[in-house]
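Chemist: Predicted model follows, preceded by the sequence.
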Amino acid sequence: MVKIKNSILISICLLFLLLLLGCSVPRQSEDNATGLPFGGNLKEVKVYFTKSKAPEELSLVPASRKISKNDSIVSATLKELFLGPTKSEELRGVMTEIPVGTRLIKVEEGEDEVLIDLSSQYLTGGGSAAMQLRYLQIYKTLKKICPLKNLYLNVEGKSLKTIGGEGLEVTQPLTKIHDYTKKHEKTKDVQP
């Protein structure tokens, strides 16, 4: 009988200790949703998403993201872009025109140029306006982090010449689509 009482008492004490230890584990905050360590090892970058300005009219909006300073800034920033808006951004109407499943295959960074190679998912779905916004999301995001470099875009290893069913021409190195961006750009950041 004494052995049973001692076993129960020891079990209760161990359970209590486990509960105490479990309570001391810090929770991950929404600010650190990427799983990156806190501290001075992070760099803030801007990625560009879309937001409805009026019915049938979307504009580009910047959103802040934190990436590790140890990673390639181009790769890490594009990966954040491809993750899409956060849940709180989505609740405020922020979207992306970049298709789910779009992957970054490769980044080659030279002294004065950057070549990115994307998966074929990048070219799926969307009309001409969606394709223009999709293109501009990548263009604006990359120009924000490497403004002086020429940008080149490949899909599955092939230089991109056109996108979309209507054949939006893509010049290499990439250039801004002036007529579209003047009307549809916002400069105010999306708040997390």
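Modeler: Cool, got the structure.
Chemist: When you work out contacts or count neighbours from here on, use the C-alpha atoms and nothing else.
Modeler: Will do.
Chemist: Confirm that Glu108 sits in a helix.
Modeler: No: counting by DSSP: H, G, I helix; E, B strand; the rest coil, Glu108 is not found in a helix; it is strand.
Chemist: residues contacting it?
Modeler: 114-116 (Cα atoms under 8 Å, 6 or more residues apart in numbering).
Chemist: which one of those has the most neighbours?
Modeler: The residue in those with the most neighbours, by other Cα atoms under 10 Å, is Ile116 (21 neighbours).
Chemist: count of residues packed around the closest residue to that residue other than its chain neighbours?
Modeler: With Cα to Cα, 6 or more residues apart in numbering as the criterion, Ile116 has its nearest non-adjacent residue at 4.6 Å, and that residue is Val107. For Val107, the count of nearby residues is 18 (other Cα under 10 Å).
Chemist: from what I can see Val107 touches Glu113, true?
Modeler: No: here Val107 does not reach Glu113: they are 10.6 Å apart, not a contact under Cα atoms under 8 Å.
Chemist: before we move on, the earlier item: looking at the contacts of Glu108, spot the one nearest Leu19.
Modeler: Lowest distance from Leu19 to the contacts of Glu108 (Cα to Cα) belongs to Ile116, with 48.7 Å.
Chemist: Included below, for side-by-side comparison, is a second structure:
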Amino acid sequence: MAFRTRTTSARPRTAPARPRRSRKAPLASALALALALSACAAGTGGGGAGAADRTPRTGSAAPQDPAATPAAPSASGTRSPGGTAPPPTAPAPGPTTPPAEGRQVRTGVYFLHGERVSPAPRSVTAPATVAGALRALLAGPNPRERGHGRTTAIPEGTRLRSLAVRDGVATVDLTGRYDDGGGTLSMRARLAQVVFTATRFPAVTSVRFALDGGPVTRFGGEGVDLARPVGRADFEDLTPAVLVESPMIGDTVRGPVRVWGTANTFEASFGLRITDADGHTAAHTPVMATSGNGVRGTFDLTVRLQGFREGPGTLTALWDDPEQERLVSEATVPLTLRR
């Protein structure tokens, strides 16, 4: 295991153990070493490592997203090796009362970073928060987000015709432009963008698609199966191993910073590091998600920032990849750091 520090007192749930490679120990050591080196860098850069409260607060709504907490994945929320469709995941506890009409609600819409979904912040007006988020998604990433590699697979000109939510299923009716062009990856990516954006709201656990008023059971020229409502677990291959739900790209953060999201990493462990524009480490911490090894779990922690220069910064997630036998640090979130 890469880290001994736990976010909960109970051992995380894991899927049945798969054969372990002989390089497990070196990989775990590599991740621990990377964090240790970042601690040294913080010390020489004028500040110590930021401490973190690793006690998860499962089910608590994010302060920035009072009406848009994503559904919490469960062990049943991962597609089985045989391809059997999983049941929809249960929504995380949300606000007991809906936001007042006309109130601005902060949420996230999901673009692509490489071939994986990545949230970006948007504000929508209550009570039509899910519809507002989908319209913001269809508008595409802004110039700053594009400058940081965020893209969209949704064809320009796609519009939302209608939206209905019943028993946790959102029926999203889009214009026919939505299925124009692209191969299987592009088709599945644009479906994932809509699904992740809609299911960020607790009232939605899965999505049923319609085009120009008609139900869709096969999507695109490759015939992606949409005979049933689909949820986040149907797009695990398009989800980063560590999906940071907050903070999001472009956010301005001040310590302590709440960092939360989902993860599916080797033995449920990974690391989080926040650096400033000079590369000085403002915070670093090992994290243990609620599950791993093929079962997506959640994480939620608070990190203190120390010894950094105000201005541009980056949050980076690092984890062991036993398949590639190397340390991976691909999940990055550009931020603005303030004291």
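Modeler: All right, it came through fine. Not measured: the values here are computed from a predicted model.
Chemist: returning to what we had before: what touches both of Val107 and Glu113 of the first structure?
Modeler: By Cα under 8 Å, 6+ apart, no residue touches both Val107 of the first structure and Glu113.
Chemist: the helices in the first structure, which residues?
Modeler: Applying DSSP state H to the first structure gives helices spanning 2-23, 73-83, 87-91, 128-145, 178-184.
Chemist: what comes up buried for the third one?
Modeler: Yep, that's helix 87-91 of the first structure we're talking about. For helix 87-91 of the first structure, burial by neighbour count (16 or more other Cα atoms under 10 Å) applies to Glu89.
Chemist: Onto which residues of the second structure does it map?
Modeler: Aligned by TM-score structural alignment, helix 87-91 of the first structure falls on residues 143-147 of the second structure.
Chemist: Mean distance between the matching stretch and the first structure after superposition?
Modeler: Compared with the first structure after fitting, stretch 143-147 of the second structure deviates on average by 0.8 Å (mean Cα distance after the TM-score superposition for the first structure).
Chemist: can you pull the contacts of Val207 of the second structure?
Modeler: With Cα under 8 Å, 6+ apart, Val207 of the second structure has these contacts: 169-172, 195, 198, 229-231.
Chemist: now do Thr252 of the second structure
Modeler: Here Thr252 of the second structure is in contact with 335-338 (criterion: Cα under 8 Å, 6+ apart).
Chemist: Look at the closest residue to it other than its chain neighbours and give its secondary structure.
Modeler: With sequence-adjacent residues excluded and distances taken as Cα to Cα, 6+ apart, Thr252 of the second structure is closest to Thr336, at 4.5 Å. Secondary structure, three-state DSSP: Thr336 of the second structure is strand.
Chemist: before we move on, back to that, can you tell me what the residue nearest to Ile116 of the first structure aligns to in the second structure?
Modeler: Checking TM-score structural alignment: Val107 of the first structure goes with Leu163.
Chemist: Would you confirm that that match contacts Val172?
Modeler: Yes: contact criterion Cα under 8 Å: Leu163 of the second structure and Val172 qualify, at 4.9 Å.
Chemist: which residue lines up with Lys144 of the first structure in the second structure?
Modeler: In the second structure, Lys144 of the first structure lands on Arg200 (TM-score structural alignment).
Chemist: That match: neighbour count?
Modeler: Number of residues near Arg200 of the second structure (other Cα under 10 Å) recorded here: 28.
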